[in-house]
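*Asks:* coords please:
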Amino acid sequence: MTGMVLLLLLGYWPLPANSGISGTFMEYRNQHLHAGFDLSTNGKVGFPVHCFDDGKIVMLKVQKRGYGRVLYIRHPKQKLVSVYGHLDRFTPRLEKIVSRYIKLRHSRYPGTIVPRKPIPVQKGQVIAYSGESGVGWPHLHFELRNLQNEPVNPKDFGLSVNQDKSAPEFQFLNIYPETPSSTVNGHCRFVQLPLTHSKDGNFTVKPFRVSGRVLMSVTIRDTDGRKGPLAIQRIITRLNHHPFYDYQAQVFSFDRFNRSSAVYDLTQTRLSPSTYGFNLFRIPGSDLQCQKQYPTTLQKGQNLMQVSAIDFAGHKVELNFRFHWQEPSAQPVIPTTLTTASVQLHGQILPAASIHQPISIPIAGTDWTVMSYGVTPSAIRLGNVAIETKGYNTSPRLMYARFVSKLPEEPGLSIVPDTGLEIQPGQLFLSQLNLVMYWKVADIRMGWFRYDSVKKKWKYRDTELNYITQNATADDFRNGMYAVFLDTASPVIHSKPYYFRNRTAWRVTDVGKGVDDSTIMLSRGKKTWKMEYDPDRKIAWIDRHLKKGRYKIRVTDIAGNTSSAIGRLH
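*Replies:* Alright, predicted model coming up:
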């Protein structure tokens, strides 16, 4: 009987085949946490999407980016709302509603659409077809929300990931001294320890010594055997056999979803290629429901830490290690790392809470400007550049910044003098990071960029040019190298037009601020067509098969640089 009840409660897998998951719940997604599961469609579109459970369609959205074409269904029995994103198209009945709003709002992307009456649907019924609308490549974003509009873990409501046959693997233990009196193996510096398999199939690391306050994280790799890497579902940490820290991807609220740094160690975490470092602590001020910190403390002498990692298929792996801990020395060592709780200046230890104005400090041969940040806004001014921050940490912490004069170069980008910055460390618990550059001469080509040290490329950050206050402002959330560049490179139009699915497309790339979607025009003789731009595939496209022949395309980027080309459509 219990089994029958469970089957009735479980939801319907939304796609006709289980091809695995390419993204998990609460996975790191740059500035935010992922709100659902990404279900793989193996790079294809057009698969029927089935309704998770009996319910009523209460809302649709058609937008250019974000979730693209998305459907919202309320399920009264489950007290849930299911969300289906990046759809190619809806059912004919829903497409008629969309067509009406496209005409009414005079836009291909009419935005939010609320039916006059909720539309009943049944469990397993086809409600749409998978696609790649909005952001990203072909897949289905599936999301569940509770009645408080909070995303919840779909696995808790029957979405099976049992095709995942591989367990997570621990890769590194990362240790960060928090004060100049804190050391790892006698030195005040960051240490990354590689982890090895133990005889029982779990992981371990050679014993080490710690003094004072440190933060720890673990780098974990997990796949489902086909897709990945993926983030994991739970971390359970015990210190000397007592609960120490618990993370469980179960629920979070949208007003907290930009706090990825609370869960992930951003020094060890990135996308494309994906790498995930998980904090083994809850920072004071993080009120995510998924984290719990226990009052267990380190003991003098030997300590045993046990870390269990559990993926979304239930595979569990453990890391067990011992380390010796002692109180910090009364005489601080010379730090070679950027400590986050206090700093040493002229032989004195300055706690973060005591630093009310930015101060200059040399560390390991480099001059830094350091300031404290927390729930109260703070700022660093370096020449004509300001860094404005606000954290969610209730206990003040330290952020470091410095000018960088010699920056990596990239063709097509011209550095604006005295704007190169480095912001550190990776353990920044920010709800706001504003970069502001004050100019003397306005130039539409200006924009903030962040350097990707893995791909060795500068990436544009959305920049607002305010001609009244005469500044260029960009928002971000993490450490790294930043600078303002002039985008002097015109878009590159590749080869010739071609047919792509039911579209006519032309590949266009831009190394700077990106293609201005509103400027792309295709012409043949006296006929002209406005094209759209897909920044993921880097193609300009029009939603029709044009006749074969010679066409001309003209493209302008956000910086005002223009290119044109002529090509034959075969």
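*Asks:* contacts and neighbour counts: CA atoms only from here.
*Replies:* Fine.
*Asks:* Next one: the closest residue in space to residue 149 that isn't next to it in sequence from residue 76, what distance?
*Replies:* Nearest residue to residue 149, sequence neighbours excluded (Cα to Cα, 6 or more residues apart in numbering): residue 253, at 7.5 Å. Going from residue 253 to residue 76 by Cα to Cα, to the nearest Å gives 20 Å.
*Asks:* for residue 447, same thing?
*Replies:* For residue 447, the distance to residue 76 (Cα to Cα) stands at 48 Å.
*Asks:* So which of those two has more stuff around it?
*Replies:* When residue 447 and residue 76 are compared for neighbours, residue 447 comes out ahead with 27 against 13, by other Cα atoms under 10 Å.
*Asks:* Give me the contact list for whatever helix or strand that one lives in.
*Replies:* Per DSSP states H and E: residue 447 is located in strand 446-452. Residues outside strand 446-452 that contact it (Cα atoms under 8 Å, 6 or more residues apart in numbering) are 457-463, 472-474, 480-487, 513, 559.
*Asks:* after that strand, next one along is what?
*Replies:* Following strand 446-452 toward the C-terminus (DSSP H and E): strand 457-461.
*Asks:* For the comparison step, fold the sequence that follows:
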Amino acid sequence: MNRFILYSTLVLGVIIAQEPVWPTDTGKSLKSNYGEFRHRHFHMGIDIKTGEKEGASVFAVEDGYVSRMVANFKGYGRALYVLHPDGKTSVYAHLSQFNPKLERFLKYYQNMNESYILNQYLEPNKINVIKGELIGYTGNTGYSFGPHLHFEIRNEKEQPLNPQTNGFAIDDRQSPELKELALIPLGKNSRVNGSLLPVQMPFFRNPDGLYELADTLNIFGPVGLSIRTNDRRQGFSETYQLKTIELIIDGKLEHKLDFDVLDYNLNDRVQLVRNHGLHRLNLGSFHNLFHLKENPKSTVQSDHLSGILKLPPGYHKLIIKATDANGNTAEVSGWIFTHPPIDLVIQDTQQNGNEITFNVQSKSISIPLKNITCYSFSPSGFADKKIDPLRIKKKDGGLMVTLDKRMIQDRSLQFIAKNIMGTFSLPLHWHPHNIAIDYNAKPDIKVNQTAAGIIVQIETGNMGTAKPSLNLDSPQKLTDVVLEQIQPYTYISEALDAE
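*Replies:* As a prediction, this is how the structure comes out:
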């Protein structure tokens, strides 16, 4: 029995000895974690809180030697790099000062170079440190916005690794939060819920606490998905980057983001992982779950999985799984229905007192309509409001939609319907007959770059059924461009090639 206790004690002692030392004595509260999105780069390490004060002790996390010391007014400010026997390097940045021995080396090299700014690589084993040794003090030097310790672990290639999965785990029992899904048309004729433009759809949690989509998604053609999500830790207000996000369709993994290894040489590729278009328009910070073949890849993206959905007609099961560095997970599930959008037509209208009834039918498909939504637009083209019909009745596979005439006076209308299979319609528009036309109004033309190509948007500034035309003049020929009405006053082109 005593021999067993001795053996167990020895094994436990070895396990404990293998754990690295936490790099500072201010606790394990993180201001930022690994892989977070910055303006034009990823965050390459973890930022450890120091109580908004400078001067906390900084320790060597393992045995090794100081391979590099840096002093600068920008970047990492004062920083130390310690190379360890396993080939990894630990980085300690934004320090206020080094320990007295290292400060003497710093002053020596600064005097020798006649400059405060220093980026000195040192000979192996010239300055050895032992695990747990005090090597410096936390600060706020360089590009730092408040006292903290920036800490990194790098591999033999100088690529930053995720510290939280490489020996520096923190207590975290809270699952990631899933916020919203964006669907991005990627082809000239791609559609999302009948639209050529990206569509955002929030998630909701059912009574069991599971995330679900509010409705079946209707897509056609190549489409990419992006997700807005973040991670939290119990008792803290900060939001953090996730470890992995997986896109699964019909039980098959289609794409995966894994924040395990980053590369300084590829740091600007954050714009390929974060959806740049949505971020630029202040619509949120979304993770792209697809990769376009013409773009280079980041280290966090799958090598062989594009994530571009080119699904056959029918229903498909969607699952997105998000996991943090501690293994806490969250999933959202839903259904995708692949089918081209349907065309609508108003066969006739009937007026009775203060009521007007629209007979809305599918133009070419016999599958009955299930529901319909109506929006009004002001004479200046402003999206006024969603209108609740007085009544909706089914007739011959279509819908009889009765509205209060007083609610739509001098208003244009837009109808969007959905059939019983889950297919969305193209927008259907209606204008009153007694409209005033401003013949001096000039169209407003905008050009937007999207994932599918260049889209030209024309806002006519007038009610009415007249459709604008668009021609592209090139040295070779004059090309007609097909326009589609997406609002009573707004038309967009199909996605055009940049060439």
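*Asks:* tm score of chain vs chain?
*Replies:* Once superposed, chain against chain, the TM-score is 0.65 (TM-score structural alignment, normalised by the length of structure 2); 365 aligned residues with a Cα RMSD of 3.8 Å.
*Asks:* Neighbours of the counterpart of residue 189 of structure 2 in structure 1, how many?
*Replies:* Residue pairing (TM-score structural alignment): residue 189 of structure 2 is matched to residue 181 of structure 1. Other residues near residue 181 of structure 1 come to 25 when the count uses other Cα under 10 Å.
*Asks:* where along structure 2 do the helices fall?
*Replies:* Shown for structure 2, the helices assigned by DSSP state H span residues 2-18, 100-113, 270-273, 276-280.
*Asks:* tell me which residues of the second one are tucked away?
*Replies:* Neighbour-count burial for helix 100-113 of structure 2, counted by 16 or more other Cα atoms under 10 Å, picks out 102, 106, 109, 110.
*Asks:* okay, and that helix goes to which residues in structure 1?
*Replies:* Using TM-score structural alignment, helix 100-113 of structure 2 pairs with 92-105 in structure 1.
*Asks:* ok, residues contacting the matching stretch?
*Replies:* 89, 108, 109, 110, 113, 115.
*Asks:* Let me know whether the third one touches residue 64 as I believe.
*Replies:* Yes: applying Cα atoms under 8 Å as the test, residue 109 of structure 1 and residue 64 come out as touching, 6.3 Å apart.
*Asks:* Could you find the closest non-adjacent residue to residue 64 of structure 2?
*Replies:* Of all residues not flanking residue 64 of structure 2 in the chain, residue 84 sits nearest, at 4.3 Å (Cα to Cα, 6+ apart).
*Asks:* Now do the contacts for that neighbour.
*Replies:* Applying Cα under 8 Å, 6+ apart, we find residue 84 of structure 2 in contact with 62, 63, 64, 65, 90.
*Asks:* go with 10 Å
*Replies:* Taking Cα atoms under 10 Å, 6 or more residues apart in numbering, we find residue 84 of structure 2 in contact with 60-67, 90, 128-131.
*Asks:* I'd guessed residue 28 of structure 2 sits against residue 22; true?
*Replies:* Yes: using Cα atoms under 10 Å, residue 28 of structure 2 is in contact with residue 22, at 8.2 Å.
*Asks:* Need the residues touching each of the two.
*Replies:* What both residue 28 of structure 2 and residue 22 touch, as defined by Cα under 10 Å, 6+ apart, is the set 168, 169.
*Asks:* hmm, back to that, for the contacts of residue 84 of structure 2, which single residue is the most surrounded?
*Replies:* residue 60 (28 neighbours).
*Asks:* Per the alignment, that residue pairs with which residue of structure 1?
*Replies:* Counting by TM-score structural alignment, residue 60 of structure 2 corresponds to residue 51 in structure 1.
*Asks:* Next one: that match from residue 249 of structure 1, what distance?
*Replies:* In this view, residue 51 of structure 1 and residue 249 of structure 1 are 24 Å apart by Cα to Cα.
*Asks:* do residue 227 of structure 1 as well
*Replies:* For residue 227 of structure 1, the distance to residue 249 of structure 1 - Cα to Cα - is 19 Å.
*Asks:* residues touching residue 211 of structure 2, list them.
*Replies:* 177, 178, 179, 203, 204, 205, 320, 330, 331, 332, 333, 334.
*Asks:* For ChimeraX, write the select line for the buried members of these.
*Replies:* The following ChimeraX line selects those of the contacts of residue 211 of structure 2 that are buried, judged by 16+ other Cα under 10 Å:
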select :177,178,179,203,204,320,330,331,332,333,334
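*Asks:* Good, wrapping up.
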